[in-house]
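In: I'd like to go over a predicted model; first the sequence, then the structure.
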Amino acid sequence: MDAELFPRERAQIAPGAVHVPDWLDAAAQRELLEACREWARPPAGLRTVRTPGGAAMTARQVCLGWHWYPYAYSRTAADGDGSPVKPFPAWLGELAERAVAVAYDIPPGTSAAHHTPPGSSAACHTSPGSSPAYDIALVNFYDGDARMGMHRDADERSDAPVVSLSLGDRCVFRFGNTETRGRPYTDVELRSGDLFVFGGVSRMAYHAVPKVLPGTAPAGLGLVGRLNVTLRVSGFAHGHGGERIMGDSPS
């Protein structure tokens, strides 16, 4: 971490939305980066996502566990090469559980995916018959010109907290409200190694990446650009195979 006059401290951005700076140390960042590079290779590798209208998203993406494409999930890279989606590794689910536990100060032995965030009036739960474990990863790669518009992560059938991990260049992360893509929102600078968790009443909050700051990645990481690893609980029943699972709204 760069020397600073005042170290960055964890902050609650909204009820159930917590920013934990420098959660991943340098070694953990390098390990996650190497994993991302392997996941990005074909088959079912890094691809450009296109909206139903044909517009290309500027951030490129690879998925694990379930393949997301606007606005659904499948077990194959349906909008890519059609290959089976890469498996979601158990260690990544364990990382997500630890992240939620740290963000919400959850006592040992408590399931993070079903925990009610501080200040939240809504419990996090999954629908009957669904898996309580984290089982989806969306890995987004941003170059210096990439950005992500205001959207909600609304295509899952679970309201378990979303876990977001940042690697590489810093970015402006805009965290909004659950009703509109406009104000009120809060802009947070996310840096390499930062953790951001949102659940409870903030689970369906709109959020965006309006700007990436090129050249701000840690020198020893070896990454040009920004990677965001987003971990989610699908809430889908087992045994869907390659079936398309429709979401409720754009993500």
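Out: That came through, no problem.
In: from here on, just use CA atoms for contacts and neighbour counts.
Out: OK.
In: tell me the buried residues in stretch 80-96?
Out: 80, 84-86, 88, 92-93, 96 (16 or more other Cα atoms under 10 Å).
In: next step: the residues you listed restricted to helices.
Out: 92-93, 96 (DSSP state H).
In: save these as CSV, and put in distance to Arg181 too.
Out: CSV is the format used below for those (distance: Cα to Cα, whole Å):
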residue, distance to Arg181
Leu92, 30
Gly93, 30
Ala96, 27
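In: what is the nearest of those residues to Arg174?
Out: Ala96 (21.4 Å; Cα to Cα).
In: ok, second structure coming up, stack it against the first:
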Amino acid sequence: MSALIPRPTTEIAPGAVHVPQWLTLEQQRELVTACRGWATGPVPIRHTRLPRGGVMSVQTVCLGWHWQPYQYTRTAGDVNGRRVAAFPDWMVELGRRALTAAYADAPTAADCTPDTYTPDTALINFYDGQARMGMHQDKDERSSAPVVSLSIGDTCVFRVGNTETRTKPYTDIELASGDLFVLGGPSRYVFHGVPKVHEGTADPATGLTSGRLNITMRVTGLPG
């Protein structure tokens, strides 16, 4: 019953905006189909290995630029040496529409306007029921343009912290399938993470029967 009740757009902190149910079911299905294609390559989805030897529990595939801690490159030297799939123009438009939706009531919250926002990379993370994401900042980009985040599949607990520390104060919210979340302006570099995924909450109509897809669009600020 609760899924039928519209949830309001909420500014969790200045520039950190949650827009529930932003993606339609059709858009979610299209994104799931696209992500399945990208997951097969040219650089396939993988568990990223961290510099100290640990392995991330989420699986990641990248578009436009390849991310590995803590840098972006055009080719995936830590996987198969191939160039990652291109960042499609239609995702640029999707990112611009997302900013318009998030900052409609707070247009000064971002460091750019929707018309000038031009993401050039996406990190696509897949969470199974046991995957987690520790508190971290998205700061490998040279640009302070907002990060646009889209959720599909299982609902997760999303923890929004502060810019100084991984610990409290933080706010926990739930991100459900179709939700949009934007980190920009004063909240561009807040620590954030995913401490829990609620297994079995995905709607099969999205094309994803289990697990959670998280698509984050960013502006690297890198040339070429």
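Out: Looks like it arrived, so ask away. Values in this document were obtained by computation on a predicted structure and should not be read as measured data.
In: need the TM-score between these chains.
Out: The TM-score (TM-score structural alignment, normalised by the length of the second structure) is 0.94; 220 aligned residues with a Cα RMSD of 1.7 Å.
In: which of the buried residues of stretch 80-96 of the first structure sits closest to Pro21 of the first structure?
Out: Distances from Pro21 of the first structure to these, taken by Cα to Cα, are shortest for Ala96, at 15.6 Å.
In: now do whichever strand or helix holds Pro195 of the second structure: everything it contacts.
Out: Applying DSSP states H and E as the criterion places Pro195 of the second structure in strand 192-197. Strand 192-197 of the second structure is contacted by residues 127-137, 154-161, 166, 212 when judged by Cα atoms under 8 Å, 6 or more residues apart in numbering.
In: what subset of the residues you listed is buried?
Out: 127-129, 131-133, 135-137, 154-161, 166, 212.
In: tell me which helix or strand the closest residue to Leu23 of the second structure other than its chain neighbours sits in.
Out: Of all residues not flanking Leu23 of the second structure in the chain, Gly178 sits nearest, at 4.5 Å (Cα to Cα, 6 or more residues apart in numbering). Under DSSP H and E, no helix or strand contains Gly178 of the second structure.
In: ok, now the one 3 residues further on?
Out: With secondary structure defined by DSSP H and E, Phe181 of the second structure is part of strand 180-183.
In: which bit of the first structure covers that strand?
Out: Counting by TM-score structural alignment, strand 180-183 of the second structure pairs with residues 195-198 of the first structure.
In: after superposition, how close is the matching stretch to the second structure?
Out: Stretch 195-198 of the first structure, aligned to the second structure and superposed, deviates on average by 0.5 Å (mean Cα distance after the TM-score superposition for the first structure).
In: pull the longest strand from the second structure.
Out: strand 55-63 (DSSP state E).
In: what is that one packed up against?
Out: Secondary-structure packing of strand 55-63 of the second structure (3 or more Cα pairs under 8 Å, 6 or more residues apart in numbering; DSSP states H and E): strand 46-49, strand 121-127, strand 133-136.
In: tell me where the first structure has strands.
Out: 11-14, 17-20, 60-64, 67-69, 72-74, 136-142, 148-151, 162-168, 170-175, 186-190, 195-198, 207-213, 226-232, 245-246.
In: quick one: closest of those to Gly220 of the first structure.
Out: Short answer: strand 162-168, nearest of these by Cα to Cα, at 10.1 Å.
In: re earlier: which of the buried residues of stretch 80-96 of the first structure lies closest to Tyr69 of the first structure?
Out: Nearest to Tyr69 of the first structure out of those is Gly80 (Cα to Cα; 9.5 Å).
In: so how far is Pro43 of the first structure from the closest one?
Out: 9 Å (Cα to Cα, to the nearest Å).
In: ok, now Pro210 of the first structure?
Out: Pro210 of the first structure is 30 Å from Pro43 of the first structure, by Cα to Cα.
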